[in-house]
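Trainee: structure of the sequence below:
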Amino acid sequence: MFNFVQNIENLDFPETLEKLAKMAGIEIKQYSGNSTFKTIEDINYLATQYYYNELKKDKTASKYVQDRGFTKESIKTFGIGYAPRRPQLLKFLGRHAKYSKTFLLQSGLFVEKEGVVKEKFYDRIMFPIRSKRGKVIGFTGRIMPGNDWGPKYMNSPETPVFHKKDNLFGQYEARQEIRKLDIAIVCEGSTDVISAYQHGVKNIVAPLGTSLTTEQLESIKGLTNNVLFFFDSDTAGKAALVRAFKLASELKMNPYAANASPYKDIDEMLQKEHDKFVKLTEERIEAFSFILKDFITDKDINKLSEMEETRKLANSLLESVKDPITKNHYIDKLSRIANIEFQKENERKDSRANSEGQLIQFPVKFGTSSFEGVYISLLLISPQVDISKVADEVFFTSETNKKVLKLIKESKGVLSREELSRLISQDEELKNIYEDLIFNADKIITEKVPLEDQLVLCENKLKKLFFEKKQNEIRTKIALAEEVEDAVNSEKLLVELLEINKILKELK
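Mentor: As a prediction, the model looks like this:
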């Protein structure tokens, strides 16, 4: 039962233990642990209350936060507050407990000058940093307009409970959504996290004013193996993406990439083009392709010097990729995109191969749209298309691909390649997209297997992706049903899950 709940809901050990104890009506006594940790956590908790209440009192700070677009709900959810120009945090803490100078300094909220303990943060908007368990372990302070002292953003120093390299802003708030969606979005700053959260994107986190670390990615890996890096499009952002790709690849994660161009950051994009942000997260691009495409955009790879620059970048990226199958996939991309050849470590054997060779060279790490594109390409180059055998659009996620299938199915009988081409060409949007698919079709097919058989194989793969998504959706619903102790619905969903598992087994 313990393992079942842990695996179905993707919980860690303590969370699973707490959930099962709650379901059984058992109270678990919390171990107080290290008294220093507990005292500092208490100080941070009280400081969060103080800053939160001070924000309500200060009209200038409240207006600034509102002008930044933060809603009352977000302010409450993230515990956003304000450290006033003349902070009284020390007095506030004194009304609750008598904390020693040692604990006050260890909290990171105070400094000692000439023997006097003073507040570290003043005239700053305060963002509490929570641990994965929800405890406030530190703060990020954003300078107010007119305050010229110190950096724009100031984080708590290293303390017994807070280590920047191990933590991410939003990690507690995002953990459930990351599990549910099976992907984490990593952006550059806390304000981007909050803005995204307000727009319904809740699987998002950010490093704490420093470069992304291996420890932070390991924390994400405990929730999902998929990570979308959404950094700025400036030089620093591009360098950060390359570094993030290498760290993620060394951990055998699946890195994807996007940026807010032409906007300065995620916050601005969400304000002006929310749908574009959603599209970038849903139709995400592999980070390897994203980096390579950006690098060679202004390069003439026919020149030996620029070809060598591209090769050096590619080699540095490939060196970090520990999974041999993924590395071979990237090497294939290099050959196709930049005509740069690298020796593969191991020639992978496709389970669909027969004695004459492989059937289809599908990408190993793919988004749903990759197989959809392959299927549409195969349709477009087929001598004849039997409408009755065309895949159901329910297995497709791209609205454009669904539009093509619907257009095809409105016809009757059998369409020749010429008829299909004329049909697609009537729609200017579809024409531009699928001309490119036809142009690249020779890279995804083999003459050793009939096109009709390749279509069947590709359709089966799309079905597998569809039912795997259904499988994840049902698992999420089971977790929700158990959360509200809806045993009837939970059992019903388990039956559906078993049926989906059966279908997937047959598709394999």
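Trainee: C-alpha only now, for contacts and for neighbours.
Mentor: Fine.
Trainee: quick one, strands of this structure?
Mentor: 81-83, 110-113, 116-119, 124-130, 136-143, 153-155, 184-186, 204-205, 226-231, 254-259, 285-286, 384-386, 414-416 (DSSP state E).
Trainee: chain center to the fifth one: distance?
Mentor: Computed by Cα atoms, centre = their mean, to the nearest Å, the chain-centroid distance of strand 136-143 equals 23 Å.
Trainee: mind listing the helices for the stretch 351-500 of the chain?
Mentor: 368-381, 399-409, 417-425, 428-439, 451-483, 487-507 (DSSP state H, counting those that start in this stretch).
Trainee: if you could redo that for the stretch 201-350 of the chain, that was the one I meant.
Mentor: 214-221, 235-250, 266-272, 274-282, 287-296, 304-319, 324-338.
Trainee: nearest to residue 18, out of these?
Mentor: helix 214-221 (20.3 Å; Cα to Cα).
Trainee: in the closest one, what's buried?
Mentor: 214, 216-218, 220-221 (16 or more other Cα atoms under 10 Å).
Trainee: surely residue 202 meets residue 196?
Mentor: Yes. Residue 202 is within contact range of residue 196, at 6.8 Å (criterion: Cα atoms under 8 Å).
Trainee: from residue 140, how far out is residue 214?
Mentor: Remark: distance between residue 214 and residue 140 (Cα to Cα, to the nearest Å) = 21 Å.
Trainee: just name the closest of the buried residues of helix 214-221 to residue 148, please.
Mentor: Nearest to residue 148 among the buried residues of helix 214-221, with distances taken as Cα to Cα, is residue 216, at 31.3 Å.
Trainee: give the burial count for the residue lying closest to residue 21 once chain neighbours are set aside, as a bare number.
Mentor: Excluding the flanking residues, the one nearest residue 21 by Cα to Cα, 6 or more residues apart in numbering is residue 27, at 6.6 Å. Neighbour count of residue 27, defined by other Cα atoms under 10 Å: 9.
Trainee: same deal with residue 126?
Mentor: 28.
Trainee: what separation do you get for it and residue 372?
Mentor: 46 Å.
Trainee: what's the answer for residue 341, then?
Mentor: 27 Å.
Trainee: and if you look at residue 333?
Mentor: Where residue 372 is concerned, residue 333 sits at a distance of 18 Å (Cα to Cα).
Trainee: more crowded one of the two?
Mentor: Set residue 333 next to residue 372 and count neighbours by other Cα under 10 Å: residue 372 wins out with 21 against 18.
Trainee: isn't that one right up against residue 463?
Mentor: No. Contact status for residue 372 versus residue 463: not in contact, 10.6 Å apart, counting by Cα under 8 Å.
Trainee: one more to put side by side:
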Amino acid sequence: MIKANTVREILETARVDDVVGDFVNLRRRGTNLIGLCPFHNEKSPSFNVNPGRNIYKCFGCGRGGDAVNFLMEHEHLSFPESLRWLANKYGIEIEEVELSNEQLAEQQLADSLFIVNQFACDYYQEQLLNSDRGRSVGLSYFKGRGFREETIRKFGLGYAPMGRDLFLQAATRAGHKPDILEKAGLIKTDRDFFRDRVMFTIRNLSGKVVGFGGRILQKDVKAPKYINTPETEVYNKSRILFGAFHAKQAIRREDECILTEGYTDVISLHQAGIENVVASSGTSLTVDQIRIIKRYTPNVKVLFDGDKAGIRAALRGIDLLLEQDLNVKIVLLPDGEDPDSYLQKMGLTVFKDYLQEKAEDFIFFKANLLLADAGNDPVKRTALIKDIVGSIALIPDPIKRSLYVKECARLFGVEEQLLVAEVNKIIATSLKKHQQQEAARGNFPSEPPPGWEEPQAEMGLLPQAAPTAMGDEYQERDLVRLLVLYGQELFDQSAEQTVAQFIMSNIDDVIDNFDNIVYQRTTKECQVLLERGEKPSVQYFMQHEAPELRQLAIDLATSPYEFSENWEKKWEVVLNQKMPDENFIKDSAHGLKRFRLRKLTRICEENIAKVKELSAQDELEEMMLYLRLQQRLQELRNELAKELGTVVF
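Mentor: Here you go, the predicted structure:
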């Protein structure tokens, strides 16, 4: 493990413009550098590198971060691997900290499992290509599928011999210990786990062999058609997508992921030139698998054969795609065909045209599928409408939801407002349940549930958490911006008070009343840092373990706009306003006042509502107390407004 001081030295030394410049052609524009984004196809450069802040941000696809983030995204390195890459580039000697016995054992076990899995991959392929039965049974099967030898080698296809312990004997002769082989799921006590099966190698995103899928070929044997490696320290099938290692670059290039059901579908399509294709690894689609896809693209095309029972079983997995804010299209293949067979029968050109022409939006595909079953039965139609509305409610994007509601109302022949009300009810229930779960755990959500950030729409969709039209998030965001970007700077030279100390000392009693959960969590993080004697900084938040805090720091530290030095020259205008980085002291004072004004305005609004309520109930004595409170609140509000030069009503 790399020592903390070495990590700190690497992070402080690495220059994002220097690192990115090794991979992207950058040119200067003002104080920043721009180039074509390496993460998505574009003709006009939207990829910005800010040397001053030592970060990058693409305003086209949204990716951003520091030098480490860039290497992890672009080169698909782990955090430690990125640090070693940077240490090598800048000639920094890496100091390792001694691992505990437990940590060392865990690391050694993972390394050992990777080693024996790679040995197994090589062994099974050797058996496939060079043993008599491997060639007659296994190789003939793969050749019958149309797989070329280079494809067989690329995907690590193989054959497990039918003897009781032939693999175990070979592995033992090669020096591998039986207990490690068993922990890798390759043997079971004294016999091989895979016997007389063609083998599909399963790799993680880094390309390391983590497990296998084995298919039996004999039809008269009472055994499962497919078996997979059991769960191990390095193989969790719910977190693995078959083919993702080979597909990830193509998925990013095509900005689309094709999702199929089987190993052979992935391999056939890849061999034919359709490389952006993956399959779930012997399991129903999971959230972890979806998040892998989301790293590379928001667009998913799911291929189904004509089996209606199988389609219905897969609908839940598709709902998970919607919940993760992916754009989902469905392609239904002709009856009796799967992607592999249809490609073999029709050829690449016809197959690609079919995928393009027959792709249907998932919501409408599901609606039409269920409508066909429901017919004119009102009970069944009611159930299917609720089912579709449940899927729509999962979609985080409010605009997308609105459009689906409108189209489904037309499709079902029901009033739009009825569907809106049903969507709102589901979102509200989900939000309440989510909040209760988080409250029970005593922590903040790592990401909000669907719909929590819903803006007020004309058609009546559920409003955002902020109860007023203006909302308080603008003021909250401004304070968070000052905390993250300038928190470590001195606000008061004489008192040696930092910007973070100044702001937090004035808002520590109202943090729990923040409307935006991410802004609230950021301010609480600043509070903890100050209590530890540390200072918040943009670098700290950009290395934070929570992805929403990392993204917020990137967004706050970057802007697609910058002040032009040519303005004064061209128009002979004297610019007296300081640049933002020079104006943080004044901004902090004004930002805090604006925040207080907005909170006071809200309290006034809530107080006057209470006055009206008491008046309607003839509670005159209590109402007079609230009126006197209202008078004092308005005096404070007006004083603040006068200081800011703001008119309030």
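Trainee: would you format the helices of the stretch 201-350 of the first structure as JSON lines with distance to residue 75 of the first structure included?
Mentor: Compiled in JSON lines, the helices of the stretch 201-350 of the first structure are given as follows (distance: least, Cα to Cα, whole Å):
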{"stretch": "helix 214-221", "distance to residue 75 of the first structure": "24"}
{"stretch": "helix 235-250", "distance to residue 75 of the first structure": "28"}
{"stretch": "helix 266-272", "distance to residue 75 of the first structure": "16"}
{"stretch": "helix 274-282", "distance to residue 75 of the first structure": "21"}
{"stretch": "helix 287-296", "distance to residue 75 of the first structure": "33"}
{"stretch": "helix 304-319", "distance to residue 75 of the first structure": "40"}
{"stretch": "helix 324-338", "distance to residue 75 of the first structure": "42"}
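Trainee: ok, which of those helices comes nearest residue 349 of the first structure?
Mentor: Among the helices of the stretch 201-350 of the first structure, the nearest to residue 349 of the first structure by Cα to Cα is helix 324-338 (10.0 Å).
Trainee: residues in the second structure aligned with the closest one?
Mentor: Helix 324-338 of the first structure corresponds to residues 398-412 of the second structure when matched by TM-score structural alignment.
Trainee: with the first structure superposed, average distance for the matching stretch?
Mentor: When the first structure is superposed, stretch 398-412 of the second structure averages 1.5 Å from its matched positions, counting by mean Cα distance after the TM-score superposition for the first structure.
Trainee: how far off centre is that stretch?
Mentor: Centroid displacement of stretch 398-412 of the second structure relative to its chain, using Cα atoms, centre = their mean, is 25 Å.
Trainee: buried ones in it, by neighbour count?
Mentor: Counting neighbours by 16+ other Cα under 10 Å, stretch 398-412 of the second structure gives 398, 401-402, 404-406, 408-409, 412 as buried.
Trainee: what is the nearest of those to residue 456 of the second structure?
Mentor: Distances from residue 456 of the second structure to these, taken by Cα to Cα, are shortest for residue 398, at 9.3 Å.
Trainee: shouldn't the closest one be in contact with residue 455?
Mentor: Yes. Judged on Cα under 8 Å, residue 398 of the second structure makes contact with residue 455 at a distance of 7.3 Å.
Trainee: quick one: buried residues of the longest helix along the second structure?
Mentor: If you go by DSSP state H, the second structure has its longest helix at helix 584-616. For helix 584-616 of the second structure, the neighbour count (16+ other Cα under 10 Å) marks 584-585, 587-588, 591-602, 604, 607-608, 610-611, 614 as buried.
Trainee: could you tell me where that helix falls in the first structure?
Mentor: Going by TM-score structural alignment, helix 584-616 of the second structure sits over no part of the first structure.
Trainee: next secondary structure after that helix?
Mentor: helix 620-644 (DSSP states H and E).
Trainee: quick one: contacts of that next one?
Mentor: 590, 593-594, 597, 600-601, 604, 607-608, 610-611, 614-615, 647-648 (Cα atoms under 8 Å, 6 or more residues apart in numbering).
Trainee: neighbours around the equivalent of residue 310 of the first structure over in the second structure, how many?
Mentor: For residue 310 of the first structure, the aligned position in the second structure is occupied by residue 384, per TM-score structural alignment. Neighbourhood size, residue 384 of the second structure [other Cα under 10 Å]: 21.
Trainee: now residue 90 of the second structure
Mentor: By other Cα under 10 Å, the residues close to residue 90 of the second structure number 13.
Trainee: tell me how far it lies from residue 68 of the second structure.
Mentor: 13 Å.
Trainee: same thing with residue 371 of the second structure?
Mentor: Distance of residue 371 of the second structure to residue 68 of the second structure, computed by Cα to Cα: 50 Å.
Trainee: in contact with residue 481 of the first structure, which residues?
Mentor: Residue 481 of the first structure neighbours (Cα under 8 Å, 6+ apart): 487, 489-490.
Trainee: what subset of these is buried?
Mentor: Neighbour counting over the contacts of residue 481 of the first structure (16+ other Cα under 10 Å) leaves residue 490 as the buried ones.
Trainee: once you drop chain neighbours, what's closest to residue 326 of the second structure?
Mentor: residue 298 (4.8 Å).
Trainee: what residue of the first structure takes the place of the one you found?
Mentor: Counting by TM-score structural alignment, the partner of residue 298 of the second structure is residue 225.
Trainee: can I assume its match is in contact with residue 183?
Mentor: Yes. The criterion here is Cα under 8 Å, and residue 225 of the first structure meets it with residue 183 at 7.0 Å.
Trainee: between the two, tell me which one has more neighbours.
Mentor: Between residue 225 of the first structure and residue 183, counted using other Cα under 10 Å, the more crowded position is residue 183 (23 against 19).
Trainee: trace the more buried one over to the second structure, please.
Mentor: Counting by TM-score structural alignment, the partner of residue 183 of the first structure is residue 256.
Trainee: try residue 43 of the first structure
Mentor: Checking TM-score structural alignment: residue 43 of the first structure goes with residue 116.
Trainee: residues touching that match, list them.
Mentor: Per Cα under 8 Å, 6+ apart, neighbours of residue 116 of the second structure: 176, 180-181, 184.
Trainee: need the max-distance pair from those residues.
Mentor: Farthest pair in the contacts of residue 116 of the second structure, by Cα to Cα: 176 and 184, 11.4 Å.
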